[in-house]
Structures are given as structure tokens and as C-alpha cells.
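In: just the structure for this:
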Amino acid sequence: MTEDDRVRRLLRDLEGFVADASYTVGLGLDAYLEESGAGRVLRNNGRHILVQVATVVEKLPVAFKEAHPQIDWVAIGRMRNLIAHHYVKVNDRLVFTTLATRIPGLARDLELGE
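Out: Predicted structure coming up:
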């Protein structure tokens, strides 16, 4: 598999995670923050989406990242580390906001789904 093929595959994966984020956000903030089993599942889903996005980003070649300097690649990794290693400190409103704004922004910056 060539590097271009690998990047295309990673970007397809990222498109799927963007769609998952959109679906999750579409259920609404109240449902996301609800103190119930359903709310907990949504919050876990939201966190997992961000970890998946960061995993894809981590695998992208340096040259690809350098070609997109408008993206804060480091912040994406930091969010993943916060969720994975310091989950008790995670602010679920911030996660929801990230799913609602930063993930679609990333998709626009990378021209995904066009």
C-alpha cells in the first residue's frame, strides 16, 4: 500500500468518525448530559469518537500534517491523552462542544466529504 493509499484510507476512517460525531451531537446536549444510562452511553461514545479521531491523526504522515498548518494537531493529541489517562477530569460539556464545532471544523479544513 502506498502512502497516498494509506492517507486516503485514514481520511475515510476520519469521515466516519465525523459522521458519528454529527449523529451524537444531533441527539442534543440535554440527552448527552442526561444523568441516565442513555446519557452515560452518549458521553462514553463522545469520548471514544475523540480518541478515534486522535488515533487517525497520530497515523497521518508528517508531510500531510505540515501541508495543513491551520490544524492544531497537538491539541487533538492532548484531548486524547486527557480522555485516556485523566478521564475523571474530562468536562463533558467541552467534549460535546468539541464534537459539535472542532470535529466539523477539522472535516472542513481537510475537505472531507466533498
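
In: going by C-alpha atoms from here, please, whenever you check contacts or count neighbours.
Out: Will do.

In: gap between the helix or strand hosting Val18 and the chain center?
Out: Element membership for Val18, per DSSP states H and E: helix 3-26. From the chain centre to the centre of helix 3-26 is a distance of 9 Å (C-alpha atoms, centre = their mean, to the nearest Å).

In: alongside the first, I'd like the structure of this one:
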Amino acid sequence: MKYLIALCVCISVVVADISLKNQVPIEDWNMEVNPDGTYSYSYATGNNIRADEAGTGGEFAEGSFSWTSPEGDQISVRYVADENGYRPESDSLPVGPPIPPLIQRALDYIAANPGPDSNPGRR
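Out: As a prediction, the model looks like this:
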């Protein structure tokens, strides 16, 4: 029985269609890592995916990436990542609705009139 199973597995491997026709070529690839912790990389593929980034390891990064959506639109994103977090910028990112006027008025009031707990060192 175990020989039959082994034979079936071998036949399956031989008959399997291992096709390389769906592979996308890497058209450009650059990478630089320096002893001081700075780095940069960029790549481009045959299906119009591109990315690049430069920064200092663990402290700062700035870059961009782009691709073509299934609808045929070119999507591009630029970003910065630092002590303030990851901040992407793109015309393709969704935008939230504007803050209603009454809420904005309340936020402005709160910012202009800090409460008694605004100075935690003073009791």
C-alpha cells in the first residue's frame, strides 16, 4: 500500500504543470546599506510595480511605491515614517468627511480653555 501511495505521489510530481510563464521579471533592483545605518533601495517590475525608500534604520524612512490597479489606474503613494509615525500621501487614499461646524467650535473652545487637569504637576 505504501508503495502505491509513493508511486501516486511521484506520478503527480512528474505530471504537474510547473509553468514559468506567469513570472514577472524584475527590471531594476538597487540596494545600498551603509555602516552608519543609512540605507536606500529601489526596484521596478515588468508589471509596472515600483518602489523606492531611503532612510536611517529605526529612525527615519522616506519613499514611494506605485502600481497599476485592476481598473487600469496608476496608484502612487509617497510616505514619511519617523517619530511622528507613518504618514502616507496620495490622491488615491480616501478622505474623511469635514468636521461639522459645531464639533469644530467645541474643539476650538477646548484648545483655547484648558481644564484644571491640564497641568498634572500642580495640585
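
In: overlay them and tell me the TM-score.
Out: Once superposed, chain against chain, the TM-score is 0.17 (TM-score structural alignment, normalised by the length of the first structure); 38 aligned residues with a C-alpha RMSD of 5.1 Å.

In: for the helix holding Val18 of the first structure, which positions count as buried?
Out: Within helix 3-26 of the first structure, the residues that count as buried by 16 or more other C-alpha atoms under 10 Å are 7, 10-11, 14-15, 17-22, 24-25.

In: let me know the closest of the residues you listed to Gly37 of the first structure.
Out: Nearest to Gly37 of the first structure, judged by C-alpha to C-alpha, of those is Thr24 at 15.1 Å.

In: my read: the closest one touches Gly46, true?
Out: Yes: Thr24 of the first structure is within contact range of Gly46, at 7.1 Å (criterion: C-alpha atoms under 8 Å).

In: for these two, list the residues in contact with both.
Out: Taking C-alpha atoms under 8 Å, 6 or more residues apart in numbering as the contact rule, Thr24 of the first structure and Gly46 have no neighbour in common.

In: show me the helices in the first structure, by range?
Out: In the first structure, the segments counted as helices under DSSP state H are 3-26, 29-33, 37-59, 62-66, 73-85, 92-97, 103-109.

In: now the helix holding Val18 of the first structure against helix 37-59, angle please.
Out: Here the directions of helix 3-26 of the first structure and helix 37-59 differ by 160 degrees (axes from the mean of the first three to the mean of the last three C-alpha atoms, to 10 degrees).

In: helices and strands around helix 3-26 of the first structure, which ones?
Out: helix 37-59, helix 103-109 (3 or more C-alpha pairs under 8 Å, 6 or more residues apart in numbering; DSSP states H and E).

In: check which residues of the last one are buried.
Out: Within helix 103-109 of the first structure, the residues that count as buried by 16+ other C-alpha under 10 Å are 103-104, 106-107.

In: pick the one among those residues closest to Thr97 of the first structure.
Out: Using C-alpha to C-alpha, the buried residues of helix 103-109 of the first structure come closest to Thr97 of the first structure at Ile103, 9.2 Å.
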